[in-house]
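A.B. asks: Take this sequence and fold it.
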Amino acid sequence: MSGDESDRPTQSLSDDDRALLEDLLAGKHRALARVISKIEDRSPGYRALVSELYSHTGEADVIGITGSPGAGKSTLVDKLAETYRERGETVGIIAIDPSSPFSGGAVLGDRIRMASTVGDMDVFVRSMSARGTLGGLSTATADAVKAMDAFGKDKIIIETVGAGQNEIDIVRTADTVAVLVPPGSGDDVQTLKAGILEIADIFVVNKADRDGADRTVQELREMINLGEDGGAGPGAGAGHHGVGATTESEKPNAGADEDDSDGDADDSWRPPIVETVATTGDGVADFVDELAAHRDYLVDSGTLADNARQRYAEEIRTHLREDVHALLEEQLERAGGVDDLAEAVRRGETDPYSIVDDVLEPVEACVGDLETDLADGERGDRGDE
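C.D. replies: All right, here's what the predicted structure looks like:
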């Protein structure tokens, strides 16, 4: 329901966009770049183009990498991509950068750290702007993931900017979320605990060759165990997929009771802790193995399909919010513009509630007509039977 009536998702593709889609599906990287640009710029026809992508998606493994500033995300993503390429897999990287306050475009400061895969056409790197969204991810990011998925990338890595409570939007886009925690004091980990730690499927203590790494690992392990005991940590049920199970690579602390008397601990996922040194590549292979283990868990438990349904439900809600907002803005303009309406309120001629009722009245009437048409159509279908 955007303001551009010609850009409905039900509209058929133009000849140029049809050719662009065919080039993308044929594996032409230039077409992939053009499609993502079209998506990010919200160019005319992009919705019809994205709609066509859906039937070609669902095969890629989408990995989210987030964590506090300075944790070494870009360097680790670079090494991760290099490792996947050594294993014969193709990679797409979406690096979410802060938005420029002037142009709204991405600030590309960290891309210089992704150097190992430069020149490798099977590693496609795209920086995108966060565009001021609270979670650091824009709607365009999810659409860009679909473009890379339809293109045929085996692994799609999303690196998000910064860390914090609002970063949890990455959960709605990635299948597996890895949270990087640099060596530091307990206060640093406690600060993160309130939000970012709770979304982790895997914890990565990067820069593990620095002082304090062992302490950070121990603090993370204690938080996981505290959550499993009913505390307020990652195991408290607020995480990405829930925790509680024990993976082979991350057993409970020494002295903990490892007996699974209930027999159902394996129904959930306990985040492992991996130590890496991204600058040298140490521990990256272990990280890749844990990512694969989590993928296997998602598939075997049916969680992958559940998450996909939740993701599409959220996409539907997001698009509805955006389109209804645009529709209401148009209605406000037809009613005289919000500034004039606000002035009328100031003069005591009306009030905000009355204005909202007046603006919504034709929208509600339209929805009512639509419900009637749908009901009539259903009755007609039953009559045909």
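
A.B. asks: only C-alpha atoms for contact and neighbour calcs from this point on.
C.D. replies: Noted.

A.B. asks: The residue lying closest to Ala213 once chain neighbours are set aside: how many residues sit nearby?
C.D. replies: For Ala213, ignoring the flanking residues on the chain, the nearest one in space by CA to CA, 6 or more residues apart in numbering is Pro183 at 4.5 Å. Pro183 has 22 neighbours, counted by other CA atoms under 10 Å.

A.B. asks: Kindly report the same for Asp369.
C.D. replies: Count around Asp369 with other CA under 10 Å applied: 12.

A.B. asks: I'd say His240 and Val171 touch.
C.D. replies: Yes - in this structure, His240 is within contact of Val171 by CA atoms under 8 Å, at 6.4 Å.

A.B. asks: okay, and the common contacts of the two?
C.D. replies: Residues within reach of His240 and of Val171 at once, by CA atoms under 8 Å, 6 or more residues apart in numbering, are Val177, Ile199.

A.B. asks: Tell me which residues touch the residue nearest to Ala213, please.
C.D. replies: With CA under 8 Å, 6+ apart, Pro183 has these contacts: Val205, Asn206, Lys207, Ala208, Arg210, Asp211, Gly212, Ala213, Asp214, Arg215, Thr216.

A.B. asks: out of the residues you listed, who has the most neighbours?
C.D. replies: Most surrounded of the contacts of Pro183: other CA under 10 Å gives Asn206, at 28 neighbours.

A.B. asks: so what's it closest to, chain neighbours aside?
C.D. replies: Once flanking residues are discounted, Asn206 sits nearest to Thr276: 4.7 Å by CA to CA, 6+ apart.

A.B. asks: circling back: and the residue nearest to Ala213, that one's in a helix?
C.D. replies: No - counting by DSSP: H, G, I helix; E, B strand; the rest coil, Pro183 falls outside a helix, being coil.

A.B. asks: Let's see this one next, to set against the first:
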Amino acid sequence: METKTGPAGEVIAGSVRHAGRLITWIENGHPDTREVLRELAPHTGRAQLVGVTGPPGAGKSTLVAALIGELRGQGRTVGVIAVDPSSPFSGGALLGDRDRMLDAAGGDRGVFIRSLASRGASGGLAAAVNDAVDVLDAMGKDVVIIETVGVGQGEFDIARIAHTVVLVLVPGYGDALQAMKAGITEIADVVVVNKGDTPGADRTTKDLSGQGFERTGPPGTEPWPVPVLTVSALRHEGVPELVAAVDRHHGFTGSTRWRTEGERARRRAQFAARVADRLRTELLDPAGAALGDEMLADPYGAAEAYLDALLRAHRRLTGRHRAGPEPGLEKP
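C.D. replies: Sure, this is the predicted structure:
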């Protein structure tokens, strides 16, 4: 593979400074970002991607810190993207929870940790997350952990990014999960009852295990029975078992169509997010989009006409054509 130079080459060589700068470029929409990411693309696809999600207060950051310690003890390098709630004033990430992760890293150059502001993105997942994951992947990290803000409809996006999704809960959550069962089976590959040293942890684990969660994959593949584990991240109890469960799932999906279909879904989401971001920037910038007063007088009709023209171009590029006339496109 051709040796890269410039920012891409520095990231591939493992430069922490250049990786951090590139992620800042991604967040800020720097014009040179797209070309650097294109140069990094052939060097991605090697990292194991692990999503960590769950309700606020479940101890996700403490668990991630424990995972860092366990993985480093096994000799694996680790990258972390922590998606934080955005500050309502600056738009920046609120970084308080990252401190314990940094303590876990302890200046270890085998660990790279970066917070991203959600900036109001659906479910707290920043639009930049996929690109930032690619940076850490190209940087050579063995495992990239994505920690999300909390559980919500948008958190289902994590399943399009991570190979394995770890859902972190706390004792007493079993009854609430019964009502959420259908949704949980769509996103969780491993369920963790954290704070396992507190009363009720074993009961919650037993209740959840008895519900028989499983993930279904592409047609023709075997379902994955979702394990439910009790963990105390603070005491590092159950963490080796959690890493082993994540590795089992990674091996299970890697030997079937799960992985290839999942990667296609991730790239589709990445494509759609980039197109949406570029369009949003273009259309909301008064100097960037030629939206005349006649279009703004009827924004609904103008939007439909604009999208019809855009979709016609899309179908032309992808070779997809509808039978019969396309609505709104009768006039040239």
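
A.B. asks: TM value for the aligned chains?
C.D. replies: Here the TM-score for the pair of chains, by TM-score structural alignment, normalised by the length of the second structure, is 0.84; 313 aligned residues with a CA RMSD of 2.9 Å.

A.B. asks: hang on, the earlier thing: count of residues packed around the residue nearest to Asn206 of the first structure?
C.D. replies: Around Thr276 of the first structure there are 23 other residues, counting by other CA under 10 Å.

A.B. asks: and the residue nearest to Ala213 of the first structure, what pairs with it in the second structure?
C.D. replies: For Pro183 of the first structure, the aligned position in the second structure is occupied by Pro171, per TM-score structural alignment.

A.B. asks: The second structure: helices as residue ranges?
C.D. replies: Along the second structure, the stretches classed as helices by DSSP state H are 6-12, 16-28, 33-40, 60-73, 98-105, 129-138, 174-179, 181-187, 201-209, 239-254, 257-284, 293-296, 299-318.

A.B. asks: what comes up buried for the fifth one?
C.D. replies: By that I understand helix 98-105 of the second structure. Within helix 98-105 of the second structure, the residues that qualify as buried are Arg98, Arg100, Met101, Leu102, Ala104, Ala105, counting by 16 or more other CA atoms under 10 Å.

A.B. asks: Please report how far the closest residue in space to the fourth one that isn't next to it in sequence lies from Lys60 of the second structure.
C.D. replies: Just to be clear, that refers to Leu102 of the second structure. Spatial nearest neighbour of Leu102 of the second structure, chain neighbours left out: Ile113 (7.4 Å); criterion: CA to CA, 6+ apart. Here Ile113 of the second structure is placed at a distance of 15 Å from Lys60 of the second structure (CA to CA, to the nearest Å).

A.B. asks: now swap in Arg268 of the second structure and tell me
C.D. replies: In this structure, Arg268 of the second structure and Lys60 of the second structure are 28 Å apart, going by CA to CA.

A.B. asks: quick one: which of these two has more around it?
C.D. replies: Per other CA under 10 Å, whichever of Arg268 of the second structure and Lys60 has more neighbours is Lys60, with 25 against 13.

A.B. asks: residue in the first structure matching the more buried one?
C.D. replies: In the first structure, Lys60 of the second structure lands on Lys73 (TM-score structural alignment).

A.B. asks: pretty sure its match contacts Thr66?
C.D. replies: Yes - the pair Lys73 of the first structure and Thr66 passes the contact test of CA under 8 Å, sitting 6.9 Å apart.

A.B. asks: Overlap in contacts, these two.
C.D. replies: Glu159, Leu180.

A.B. asks: who are the neighbours in contact with Gly67 of the first structure?
C.D. replies: By CA under 8 Å, 6+ apart, the residues touching Gly67 of the first structure are Lys73, Thr160, Gly162, Ala163, Val179, Leu180, Val181, Ile196.

A.B. asks: repeat that for 6 Å
C.D. replies: Counting by CA atoms under 6 Å, 6 or more residues apart in numbering, Gly67 of the first structure makes contact with Ala163, Val179, Leu180.

A.B. asks: these two touch, right, the first one and Ile65?
C.D. replies: Spelled out, it's Ala163 of the first structure. No - look at Ala163 of the first structure against Ile65 with CA atoms under 6 Å: they stay out of range, at 10.4 Å.

A.B. asks: how close does Met114 of the first structure sit to Lys207 of the first structure?
C.D. replies: Distance, Met114 of the first structure to Lys207 of the first structure, by CA to CA: 17 Å.
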